[in-house]
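# Here's a sequence, model it:
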Amino acid sequence: MKALVLTAPGKIELKELPVPTAGPGMALIKVTAVSLNRRDEWITEGKYPKIKYGVILGSDGCGIVEKVGSESDADWVGQEVVVNPNINWGPDPEVQSKDYTILGMPVDGMFAEYVVASLDRLQRKPAHLNSLQASTLPMGGLTAYRALFRRGQLKANQNVLISGFGGGVAQFAFLFAQAAGANVYVTSGSDEKLARALKMGARGGYNYKKEATYNDLWKTRGGF
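All right, here's what the predicted structure looks like:
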């Protein structure tokens, strides 16, 4: 199979590698779409911990289950799935375990024709999304969801300020907060992005290069 491998600081090579094998509780997935995450850039630039060279990059992607390691899991074969890249989180929903890691570094990731993943890391692809759309969900979507609802305990009618509107996590957070019935405000350094947010239903948008500081927003909006 073809795969994108980090071979040295700032150097990525397209390599021909053996197709991995799915053991018990695992699935071999034919990758149909992947998406870039800021994490991929930082890893390539050497700005991330636990960097190993010779590893297949990529955290975000989806595909079709081609094989499983156990006959009892055969129902998965042929399913279109999104891969949750978080591995070994542990039993505590608040804090990851010491064994926690993420696909794409230090373990092989999604930027290949095939990937092996644990069955408990798979979610069936939403039918209303195509593969490319679904491939953007894992890291950005999970990060935004955890920030809003696990850490922030966001509820309907609360004010929420999303900074840096335009990035993947911020856009997911915006959509999730709106769906939850919150009053969503955004900041950005781009008037074009702010106009887009307002068109999408933001209660207010502020250019942090020109306008109010966070303290001013806090006072005028009654807190976030």
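# CA atoms for contacts and neighbours, from now on please.
OK.
# So what's the residue count around the residue nearest to residue 125 when sequence neighbours are not counted?
Closest residue to residue 125 apart from its sequence neighbours, by Cα to Cα, 6 or more residues apart in numbering: residue 81 at 4.6 Å. The number of residues packed near residue 81 is 25, by other Cα atoms under 10 Å.
# what's next to the helix or strand where residue 81 lies, contact-wise?
Assigned by DSSP states H and E, residue 81 belongs to strand 80-83. For strand 80-83, the external contacting residues (Cα atoms under 8 Å, 6 or more residues apart in numbering) are 60-65, 117, 121-125, 134-135, 137-138.
# Which of these fall in strands?
With DSSP state E as the criterion, strands contain 60, 61, 62, 63, 64, 65, 117, 122, 123, 124 from among those.
# Closest one of those to residue 47?
residue 60 (18.7 Å; Cα to Cα).
# Can you list the buried residues in whatever helix or strand residue 197 lives in?
Assessed by DSSP H and E, residue 197 sits inside helix 191-199. Neighbour counts over helix 191-199 (16 or more other Cα atoms under 10 Å) mark 191, 193, 194, 197 as buried.
# residues in contact with that helix?
With Cα under 8 Å, 6+ apart, helix 191-199 has contacts from 165, 166, 186, 187, 188, 204, 205, 206, 207.
# And the contacts of strand 80-83, which is closest to residue 50?
Looking across the contacts of strand 80-83 and measuring by Cα to Cα, the closest to residue 50 is residue 60, at 18.7 Å.
# So the residue nearest the centre of the chain versus residue 79, what's the distance?
For the chain, the residue nearest the mean C-alpha position is residue 139 (1.4 Å; Cα atoms, centre = their mean). Counting by Cα to Cα, to the nearest Å, the gap from residue 139 to residue 79 is 21 Å.
# Please provide the structure for the following sequence as well, for comparison with the first:
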Amino acid sequence: MTQTMKAAFITGHGGNEVVSIGERPRPRRAPGEVLVRMRAATLNRVDLYMRDSGAGITHRLPQVMGIDGAGVVEEVDDGETLLRPGQRVLLHPAISCGRCEFCARGEGVLCPRVSYLGEHRDGTLAQFVSLPARNVFPMPEGFGFEEAAALGVNHLTAWRMLFNKARLKPWETVLIFGIGGGVSLAALQLVKWAGAKAIVTSRDNAKLQRALVLGADHAVNGAHQDVAKAVLAFTGGRGVDVVIENVGAAVWDSALRAVARGGRIVTCGATSGDQPPADLRRVFIRQLQILGSTLGDLHEMDALLRACAGGAIRPVIDSTWALDGLHAALDRLEAGAQLGKIAVRLD
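You can find the predicted model right below:
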């Protein structure tokens, strides 16, 4: 008899009417995999994208939602030496082939056959997940399940953007757009951890004030201020060394005007549109670098967790919901009302 579990899954595409909460087949652990009893997951914009259309992402319906998560090891291979039943763990959501040229050089997120939890395969908004042992990491000491779950997408994405792509230095200044979002808030924490300066933007004064409390050096309200002019004024006309953005078309012009000569713009999303004006003359005359980034590799997850071990980096949790309250949690994410991560308990 097939064992079942409780999960949140999409049955089609549209609004919350296609998001069901009920029984799904419990995954069977394959050799080399770890079966994890999930305790918490957090919501990401891609959850809304998969619900709304999932266009361009190969997937089958019904599909369990959720990209990141944390829980407790339920089953492992007898010969597994790093993980044990009962251990508290978090998940790296990108399962790569391990054999292509990109995987061979430690760039699994570039693997042409990579599959993401909650996108190409069943995700983390379920009582159980089974995935390769290399994708399962021990939780940092003292972290709650919600905090650990939040590291797997937002903090890992921000880590790669700042330290792999932008090669951030402690004496530099970073402009971070949309500080209410998970990646942006994670970037603020990591910028300050690295000893650099951070300028943040939002259209919400309450979020800007909270960001200042969390260490931002300057805050700009994009609803009432010209972001580029405000940044230039704060930096004495020079501009910032690095821009971190996942908004897309709505802020692209400001990003180009706010960055210093020779500066770097790192982008990981396009929630407001993916076809911004390029302004190529500004790009080549000022010798700007435009860098794309998605998630992070296994070795970057290891580096992030080592940094978290000291306790200086802890994800901000906006709110926590039961799985049965997922529709309301998705509404909160869609409205952009959150500051930090919206977590879902899976006990």
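# Can you flag the buried ones in the ones in strands among the contacts of strand 80-83 of structure 1?
Counted by 16+ other Cα under 10 Å, those give 60, 61, 62, 63, 64, 65, 117, 122 as buried.
# if I line the two up, what does the second one land on in structure 2?
For residue 61 of structure 1, the aligned residue in structure 2 is residue 69 (criterion: TM-score structural alignment).
# which position in structure 1 aligns with residue 21 of structure 2?
Checking TM-score structural alignment: residue 21 of structure 2 goes with residue 14.
# Would you check how far apart its match and residue 55 of structure 1 are?
12 Å.
# again with residue 146 of structure 1
From residue 146 of structure 1 to residue 55 of structure 1 the distance is 27 Å (Cα to Cα).
# Where in structure 2 does stretch 178-198 of structure 1 align, residue-wise?
Going by TM-score structural alignment, stretch 178-198 of structure 1 sits over residues 192-212 in structure 2.
# ok, residue 203 of structure 1 - contacts?
When contacts are counted by Cα under 8 Å, 6+ apart, residue 203 of structure 1 is found next to 183, 184, 185.
# coming back round to it: hmm, the residue nearest to the centre of structure 1 is touching residue 103, no?
No. Contact criterion Cα atoms under 8 Å: residue 139 of structure 1 and residue 103 do not qualify, at 10.2 Å.
# intersection of neighbour lists for those two?
59, 85.
# would you list every one of the helices in structure 1?
For structure 1, applying DSSP state H gives helices covering 38-44, 131-134, 138-145, 168-179, 191-199, 214-221.
# Taking structure 2 as the reference, give the residue range the shortest one aligns to.
It stands for helix 131-134 of structure 1. Under TM-score structural alignment, the match for helix 131-134 of structure 1 is residues 145-148.
# Could you measure from residue 44 of structure 1 over to residue 33 of structure 1?
Distance from residue 44 of structure 1 to residue 33 of structure 1, by Cα to Cα: 20 Å.
# hmm, back to that, so which of residue 146 and residue 55 of structure 1 has more stuff around it?
residue 55 (20 against 15).
# Contacts only, for that one.
Taking Cα under 8 Å, 6+ apart, one finds 5, 6, 7, 104, 105, 106, 107, 108, 109 in contact with residue 55 of structure 1.
# Could you pull up the residues touching whichever residue in structure 2 pairs up with the fourth one?
Residue 104 of structure 1 maps onto residue 118 in structure 2, with residues paired by TM-score structural alignment. Contacts were defined as Cα under 8 Å, 6+ apart; by that measure residue 118 of structure 2 touches 47, 63, 64, 65, 66, 67, 124.
# how about JSON lines for these, with distance to residue 77 of structure 2 added?
Shown next, in JSON lines, are the contacts of residue 118 of structure 2 (distance: Cα to Cα, whole Å):
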{"residue": "47", "distance to residue 77 of structure 2": "31"}
{"residue": "63", "distance to residue 77 of structure 2": "26"}
{"residue": "64", "distance to residue 77 of structure 2": "25"}
{"residue": "65", "distance to residue 77 of structure 2": "26"}
{"residue": "66", "distance to residue 77 of structure 2": "25"}
{"residue": "67", "distance to residue 77 of structure 2": "24"}
{"residue": "124", "distance to residue 77 of structure 2": "21"}
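# Nearest to residue 343 of structure 2 among those?
residue 66 (10.8 Å).
# ok, back up a step: report the two of the buried ones among the ones in strands among the contacts of strand 80-83 of structure 1 separated the most.
60 and 65 (15.8 Å).
# which residues in the stretch 1-150 of structure 2 form strands?
Taking DSSP state E, counting those that start in this stretch, the strands of the stretch 1-150 of structure 2 run over residues 4-10, 19-25, 33-42, 63-64, 70-75, 88-91, 94-95, 115-116, 128-132, 136-138.
# so which of the ones you listed gets nearest residue 321 of structure 2?
Going by Cα to Cα, the one of these nearest residue 321 of structure 2 is strand 33-42, 9.6 Å.
# any residues touching that closest one, and which ones?
Identification of contacts with strand 33-42 of structure 2 by Cα under 8 Å, 6+ apart yields 28-29, 66-77, 124-133, 136, 145-146, 149-150, 341-347.
# What range does that strand cover in structure 1?
Counting by TM-score structural alignment, strand 33-42 of structure 2 corresponds to 26-35 in structure 1.
# Average offset of that stretch relative to structure 2?
Stretch 26-35 of structure 1 differs from its equivalent in structure 2 by a mean of 0.7 Å after superposition (mean Cα distance after the TM-score superposition for structure 1).
# Skipping adjacent residues, who's closest to residue 12 of structure 1 in space?
Per Cα to Cα, 6+ apart, closest to residue 12 of structure 1 is residue 6, 4.6 Å.
# Residue 57 of structure 1 versus the one you found, what's the distance?
The value you get for residue 6 of structure 1 to residue 57 of structure 1, if Cα to Cα is used, is 7 Å.
# related to what we said a few turns ago, hmm, which of the contacts of strand 33-42 of structure 2 are the buried ones?
29, 66-77, 124-133, 136, 145-146, 149-150, 341-346.
# before we move on, the earlier item: so where is the strand holding residue 81 of structure 1 in structure 2?
Taking TM-score structural alignment, strand 80-83 of structure 1 hits residues 88-91 over in structure 2.
# average distance between the matching stretch and structure 1?
Taken over the aligned residues, the distance from stretch 88-91 of structure 2 to structure 1 averages 0.4 Å (mean Cα distance after the TM-score superposition for structure 1).
# May I have the distance across stretch 152-172 of structure 1, first residue to last?
Start-to-end span of stretch 152-172 of structure 1 (Cα to Cα) is 15 Å.
# Kindly report the same for stretch 144-155 of structure 1.
15 Å.
# Equivalent analysis for stretch 174-191 of structure 2, please.
Using Cα to Cα, one end of stretch 174-191 of structure 2 lies 8 Å from the other.
# That concludes my questions; thank you for your assistance.
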